[in-house]
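Asker: attaching a predicted model along with its sequence, questions to come.
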Amino acid sequence: MSDNLWVYGINAVKELVNVNKRKILQVLITEKNFYKYQNQPEFVLLFKQKIRQINFKDFNKYFVEQVNHQGIAVEISKPTLFQEQNLLENITNIKQLVVLDQITDVGNIGAIIRSMVAFGFNDLIVTEHNSVSDYGHLLKASAGMSEHLNIYKITNLTKLLNKIKPHDFWLAGLDGNAKNDVSYLKKYEKIALILGSEGKGIRSLVKKNLDLMVSIPISSKVESLNVSNAAAISFYALHN
């Protein structure tokens, strides 16, 4: 298994370059994109790297599956997600945590990450099992916004929540049937907001360890919101 990772797509590559946290090993780009982007300020650092111009149809030779690479990709050393110990070491500096309880749809996770960055959230917890595993897909789905977050991969979510609770965190789950409005959480200084998986919601074992459940008031004509939409509304409510 390669220790390197290909990041692809215009927005993901641009954000990767702008954040400048990763060492770029090489760049693949079509001739058309080379001349299109070589003089654009946001790509200046990219064009200082080792660049290979290749035919558009040859791009997929570099990926395990067919992807929407948009004629540009960069190879970096494969990033590793932070672990539980990293989170606990930094817990006193964190006031808001977003926790994804086995959400598997990379599109939803990407949208949640973009909303987190938009509303000033910095720390994300994902589960090791039944969750995102390919950081390249995550970068692409979030248009590179994942580079702005601290992402922690946790083996046992229930145990982790019990470890952060003594640090004055209120553990709140988002549930359509809850009585309290999500804006109710603004009264608490430190919040961990747990979002459940598509269709199943928050697992019962996790839910038993939460302090409260909150909901987003919506029209009775709509049964529920997509998890990424619900997340964005929740982040906005807490941000304001």
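Answerer: Nice, thanks for sending it over.
Asker: drop to CA atoms for contacts and neighbour counts, all remaining ones
Answerer: Noted.
Asker: so what's Asn39 up against?
Answerer: The contact partners of Asn39, by C-alpha atoms under 8 Å, 6 or more residues apart in numbering, come to none.
Asker: and if you look at Ile194?
Answerer: Residues near Ile194 by C-alpha under 8 Å, 6+ apart: 98-101, 171-174, 202.
Asker: likewise for Phe59?
Answerer: Contact analysis of Phe59 by C-alpha under 8 Å, 6+ apart lists 28, 69, 71.
Asker: picking that back up, okay if I get the contacts of Ile194 as JSON lines plus neighbour count, secondary structure and distance to Ile51?
Answerer: Shown next, in JSON lines, are these (neighbours: other C-alpha atoms under 10 Å; DSSP: H, G, I helix; E, B strand; the rest coil; distance: C-alpha to C-alpha, whole Å):
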{"residue": "Val98", "neighbour count": "23", "secondary structure": "strand", "distance to Ile51": "37"}
{"residue": "Val99", "neighbour count": "24", "secondary structure": "strand", "distance to Ile51": "38"}
{"residue": "Leu100", "neighbour count": "21", "secondary structure": "strand", "distance to Ile51": "37"}
{"residue": "Asp101", "neighbour count": "25", "secondary structure": "strand", "distance to Ile51": "40"}
{"residue": "Leu171", "neighbour count": "23", "secondary structure": "strand", "distance to Ile51": "47"}
{"residue": "Ala172", "neighbour count": "22", "secondary structure": "strand", "distance to Ile51": "47"}
{"residue": "Gly173", "neighbour count": "26", "secondary structure": "strand", "distance to Ile51": "46"}
{"residue": "Leu174", "neighbour count": "25", "secondary structure": "strand", "distance to Ile51": "46"}
{"residue": "Ile202", "neighbour count": "21", "secondary structure": "coil", "distance to Ile51": "45"}
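Asker: put this beside the first:
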Amino acid sequence: MAQQEWLYGQHAISAVLSKEPERVLEIMAAKGRNDDRMNALITLARKNGISVQFCHRKTLDDKSKGEQHQGVMARAKPARVLNENDLDIILEKQNNPFFLVLDGVTDPHNLGACLRNADAAGVHAVIVPKDNSASITPVVRKVAVGAAETVPLIQVTNLSRTLKQLQHSGVWIIGTAGEATQLIYDTQLNGSIALVMGAEGKGMRRLTRETCDELVRLPMAGSVSSLNVSVASGIFLFEIVRQRT
């Protein structure tokens, strides 16, 4: 694991400063930025004894390698990677757990957007396989606009085995597939639920699909056969929220 990483984007850095300020080693801010959000971020950093260095925007452009940094970057210690043990703790704490499972989503922008959806929907954790999946990176944190710090991302060694363990804990596994006969709106979705979304263009892997208790789909009226995984996950998640509440 890398000893340090660069974070960028005001939302992402503010979230880390609020949740885990001990991780942040240094802030680099663009000269001339004097808006309220930037000032609040710098004040928070200084309250935690973190050095703030002001520099030219080109320095930030070069360090962020073309990603939108919003005039601020942070050098930080990497976050701890969460695993099956952390999932067990969440299951013990939650009476009515709600999970989003991403089977092979490799695009960091999609992962960041899914984390943002999960945060908005009140998901207790996002579960991904350790291999062949995007993980938390500066790009993911930036797209997630703070949700990467509020929603646990659990990386598991064997996804189908983890889904079976969730089933043994009373969690109903809802898989999504374009060829499913059951519509999401005709499905009972209250109680303990894990929503499984497949990879971009490929869908769920065979073992994942076979482990699901139920397969559902969205009604697609136009010529487009599928939606982006982050868009689809938002629709599915909020139908579950509607029914759970």
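Answerer: All right, it came through fine. The model shown is predicted, which means the values in this text are computed figures rather than measured ones.
Asker: can you select the buried ones among the contacts of Phe59 of structure 1 for me in PyMOL?
Answerer: Only the buried entries of the contacts of Phe59 of structure 1 go into this PyMOL selection, using 16 or more other C-alpha atoms under 10 Å:
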select buried, resi 28+69+71
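Asker: and the contacts of Phe59 of structure 1, which is closest to Tyr35 of structure 1?
Answerer: Nearest to Tyr35 of structure 1 among the contacts of Phe59 of structure 1, counting by C-alpha to C-alpha, is Gly71 at 12.2 Å.
Asker: map the closest one onto structure 2.
Answerer: Matched across to structure 2, Gly71 of structure 1 falls on Gly71, judged by TM-score structural alignment.
Asker: pick out the residue nearest the middle of structure 1.
Answerer: Structure 1 has Ile113 as the residue nearest its centroid, 3.8 Å off, counting by C-alpha atoms, centre = their mean.
Asker: shouldn't it be within a helix?
Answerer: Yes - inclusion of Ile113 of structure 1 in a helix is indicated when DSSP: H, G, I helix; E, B strand; the rest coil is applied.
Asker: for Gly71 of structure 1, see how far away the aligned residue in structure 1 for Phe54 of structure 2 is.
Answerer: Under the alignment (TM-score structural alignment), Phe54 of structure 2 pairs with Gln53 of structure 1. Per C-alpha to C-alpha, to the nearest Å, Gln53 of structure 1 is found 10 Å from Gly71 of structure 1.
Asker: please enumerate the shared neighbours of these two.
Answerer: With C-alpha under 8 Å, 6+ apart, Gln53 of structure 1 and Gly71 have common neighbours 28-30.
Asker: what's the neighbour count on the aligned residue in structure 2 for Asp175 of structure 1?
Answerer: Matched by TM-score structural alignment, Asp175 of structure 1 corresponds to Ala177 in structure 2. By the criterion of other C-alpha atoms under 10 Å, Ala177 of structure 2 has 19 neighbours.
Asker: then the one 4 residues further on?
Answerer: Residue crowding around Thr181 of structure 2 was assessed by other C-alpha under 10 Å; the count is 11.
Asker: ok, Lys65 of structure 2 next?
Answerer: Look at Lys65 of structure 2: counted by other C-alpha under 10 Å, it has 9 neighbours.
Asker: and what of the one 3 residues further on?
Answerer: Using other C-alpha under 10 Å, Gln68 of structure 2 has 15 neighbouring residues.
Asker: roughly how far does it sit from Leu237 of structure 2?
Answerer: 28 Å.
Asker: secondary structure class for Asn229 of structure 1?
Answerer: Assigned by three-state DSSP, the conformation of Asn229 of structure 1 is helix.
Asker: tell me the contacts of the residue mapped onto it from structure 2?
Answerer: With TM-score structural alignment as the criterion, the equivalent of Asn229 of structure 1 in structure 2 is Val231. Listed by C-alpha under 8 Å, 6+ apart, the contact set of Val231 of structure 2 is empty.
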